[in-house]
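[1] Compute the structure for the input listed below.
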Amino acid sequence: MAKDLNVGKYHKSVDEYSDLINEVYKNYPDGVNLPPMYAQFIDKSMSNILIRLSRYKFVAKMLKPTDEVLEVGCGSGLGSIYLSQNCKSVYGIDVQKQEIAEAQELSRRDNVKFEVKDLFLLDEEKKYDSIVCLDVLEHLSIEDGRKFIEKISKLLKPNGFFACGVPSIYSYEFQSPLSQASHINCPDRDDLERELSINFDRIFPFSMNDEMVHTGFQKLAWYYIMLCTSPKD
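    Next up, the predicted model:
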């Protein structure tokens, strides 16, 4: 392979390193263009993108290589792509056409599928090993949220798990104007657990601050991640 890049001299094997790095540039000659939301994070606040991805990292650790995963509210797809590197497949759905178009443009992986789809239109005959829903429930009223969780429970395999992530009510006054304009129902963790328990027998609640997931005092948490198992009939 032609050595097109100037790789410098500080490598154990300059030739080997040059071959490998040239292969990377050959495979991705145009790089990847991030959607505007993530471009804004890189321009204004890199910590936001790191915090978002840390939520997916936590959930990804729970997956098996054989898992078929549904992500509801996948947005522009960066999280689904992350999950797909840790499981058999990911089906990402969202009701926002622009974000699905961005996800389809961003993805380079064959085991991820993105589609404009309403959760309530999914066929309940198809069951998933895991369902992931991060930063979605806060956009729904309490009544709509109950219907949403009930639908998810019907799409989950009996031995599967549902990962739900929601910003806490205690973080609301510190959220960005964009978030405050969109969020309808940011819950207290006890309230969220009660809502989830209507459709799930076992719930494992976690608090989260920035990249740190913990079991600490919930009112000091800015975000909650709830792992739900054993969907009720």
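[2] okay, CA-based contacts and neighbour counts for the rest of this
    OK.
[3] Just give me the longest strand of this protein.
    strand 156-167 (DSSP state E).
[4] Need the contact partners of it.
    59, 127-138, 152, 186-187, 222-231 (CA atoms under 8 Å, 6 or more residues apart in numbering).
[5] and the next element down the chain from it?
    helix 177-182 (DSSP states H and E).
[6] tell me what that next one is packed against?
    Packing partners of helix 177-182 (3 or more CA pairs under 8 Å, 6 or more residues apart in numbering; DSSP states H and E): none among the helices and strands.
[7] from the chain's centre, how far out does the following helix or strand past that helix sit?
    Counting by DSSP H and E, the element after helix 177-182 in chain order, helix or strand, is helix 189-197. Its chain's C-alpha centre and that of helix 189-197 lie 20 Å apart, by CA atoms, centre = their mean, to the nearest Å.
[8] what comes into contact with helix 189-197?
    Residues contacting helix 189-197 (CA under 8 Å, 6+ apart): 146, 149, 168, 203, 205, 218, 224, 226, 228.
[9] Return the subset of those lying in helices.
    Under the assignment DSSP state H, the contacts of helix 189-197 contribute 146, 149 to helices.
[10] So which of the contacts of helix 189-197 wins on neighbours?
    residue 224 (27 neighbours; other CA atoms under 10 Å).
[11] Surely that one and residue 204 touch.
    No - the pair residue 224 and residue 204 does not pass the contact test of CA atoms under 8 Å, sitting 10.6 Å apart.
[12] From residue 205, how far off is the residue positioned nearest the centre of the chain?
    Per CA atoms, centre = their mean, the C-alpha nearest to the average position across the chain is that of residue 79, at 3.9 Å. Separation of residue 79 from residue 205 (CA to CA, to the nearest Å): 21 Å.
[13] now the strands: where do they sit in this structure?
    68-72, 89-94, 112-116, 128-134, 156-167, 200-209, 212-214, 223-231.
[14] could I get those as TSV with distance to residue 22?
    Shown next, in TSV, are those (distance: least, CA to CA, whole Å):
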stretch	distance to residue 22
strand 68-72	34
strand 89-94	29
strand 112-116	27
strand 128-134	36
strand 156-167	39
strand 200-209	39
strand 212-214	36
strand 223-231	40
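[15] this one next, for a side-by-side:
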Amino acid sequence: MTDDDNSPENRDRARDPVNQGLFDLRDRVGLARFGLMNNQVWHQDPKRLVFTLARYKFVAKMLKGKASVLEVGCGDAFCSRLVQQEVGRLTVSDFDPLFLEDAEARMTPPWVCGTLVHDVLAGPLPGRFDAVYALDVMEHIPPEREADFLSHVMAPLGAQGVLIVGMPSLESQAYASPESKAGHVNCKTGEALRAALLDRFHNVFMFSMNDEVVHTGFFPMAHYLFGLAVGPKAPSGTAE
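    Reported below is the predicted structural model:
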């Protein structure tokens, strides 16, 4: 390195001009940071972040082109940007305002989305959406409140609405940590998740997942499950 290379005006210039945009973006909008939940993941078990990103990518591809989408139980909403990239408008919701405050603090244009503080067990979600998704939420819902949970997340959907539910399989719990098991009070088999959704939707499509790979394989060997439900049924006693 010559003296000229180390001058103040050159100190922050990339040697390869192709890379200069990296520094320009840093100076213009700053460096992105992890959300509260995924910060812990990155410190404790980085590979888990890959699995979570893959789940959100699956949702993003399934909902591509939808005009308005709602996420239920977004946590820190760090991975929600993958869905936002593919849909017209994304709103993220959680019952803990601290997570949404963290998410809002990290938003920079053009990645700004709506936020909603809402306890899904307290009542139906407000508004109208083409699709709703909830990842790693339903396994935390007590079985006796499952009907309320599903009714409330379906409430914003129209006749052609889509709901995606993702959760660890019941079979995976043999390998879960004690901390995870304590919170996972409603994990299901693939057939049980299908049945719960078919009771409320005209069509249900099931997928299995192991690590970051989504497939249509044998449910009992899946670590994670997706149920993609389409076309809500009318509540009992009402005309469709």
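[16] Can you calculate the TM-score here?
    TM-score for the superposed chains, counting by TM-score structural alignment, normalised by the length of structure 1: 0.88, backed by 223 aligned residues with a CA RMSD of 1.9 Å.
[17] before we move on, back to that, list the buried residues in the longest strand of structure 1.
    Of the residues in strand 156-167 of structure 1, 156, 157, 158, 160, 161, 162, 163, 164, 165, 166, 167 count as buried by neighbour count, 16 or more other CA atoms under 10 Å.
[18] now swap in stretch 171-191 of structure 1 and tell me
    172, 183, 185, 186, 187, 188, 189.
[19] ok, so of the residues you listed, who is nearest residue 35 of structure 1?
    residue 183 (21.3 Å; CA to CA).
[20] Pretty sure that closest one sits against residue 136.
    No - taking contacts as CA under 8 Å, residue 183 of structure 1 lies outside contact range of residue 136: 9.0 Å.
[21] And for the counterpart of residue 37 of structure 2 in structure 1, the neighbour number?
    By TM-score structural alignment, residue 37 of structure 2 lines up with residue 37 in structure 1. Neighbour count of residue 37 of structure 1, defined by other CA under 10 Å: 11.
[22] any idea how far residue 37 of structure 1 lies from residue 45 of structure 1?
    Taking CA to CA, one finds residue 37 of structure 1 at 11 Å from residue 45 of structure 1.
[23] do the same with residue 208 of structure 1
    Taking CA to CA, one finds residue 208 of structure 1 at 19 Å from residue 45 of structure 1.
[24] Looking at the two, which has the bigger crowd around it?
    Comparing residue 208 of structure 1 with residue 45 by other CA under 10 Å, the one with more neighbours is residue 208, at 24 against 12.
[25] and the nearest residue to that one once chain neighbours are set aside, what is it in contact with?
    Distances taken as CA to CA, 6 or more residues apart in numbering put residue 223 closest to residue 208 of structure 1, at 5.0 Å, once the chain neighbours are dropped. Residues near residue 223 of structure 1 by CA under 8 Å, 6+ apart: 165, 166, 167, 168, 171, 207, 208, 209.
[26] so how far is residue 138 of structure 1 from the first one?
    Applying CA to CA, one obtains 9 Å for the distance of residue 165 of structure 1 from residue 138 of structure 1.
[27] now swap in the fifth one and tell me
    Spatial separation of residue 171 of structure 1 from residue 138 of structure 1 under the definition CA to CA is 12 Å.
[28] ok so, going back, so the residue nearest to the centre of structure 1 touches residue 54, yeah?
    No - in this structure residue 79 of structure 1 lies outside contact range of residue 54 using CA under 8 Å: 9.7 Å.
[29] Check the gap between the nearest residue to residue 94 of structure 2 once chain neighbours are set aside and residue 135 of structure 2 for me.
    Excluding the flanking residues, the one nearest residue 94 of structure 2 by CA to CA, 6+ apart is residue 73, at 4.5 Å. Residue 73 of structure 2 sits 7 Å away from residue 135 of structure 2, going by CA to CA.
[30] Residue 47 of structure 2 now?
    18 Å.
[31] average offset between stretch 155-166 of structure 1 and structure 2?
    Compared with structure 2 after fitting, stretch 155-166 of structure 1 has a mean deviation of 1.3 Å; criterion: mean CA distance after the TM-score superposition for structure 1.
[32] contact partners of stretch 143-154 of structure 1?
    Contacts of stretch 143-154 of structure 1 (CA under 8 Å, 6+ apart): 119-120, 124, 127, 131, 137, 162, 195-196, 199-200, 231-232.
[33] and of these, the nearest to residue 107 of structure 1?
    Nearest member of those to residue 107 of structure 1, counting by CA to CA, is residue 131, at 19.6 Å.
[34] Let me know whether that closest one touches residue 73 as I believe.
    No - applying CA under 8 Å as the test, residue 131 of structure 1 and residue 73 come out as separate, 10.8 Å apart.
[35] buried set for stretch 215-233 of structure 1?
    Buried residues in stretch 215-233 of structure 1 (16+ other CA under 10 Å): 218, 221, 222, 223, 224, 225, 226, 227, 228, 229, 230, 231.
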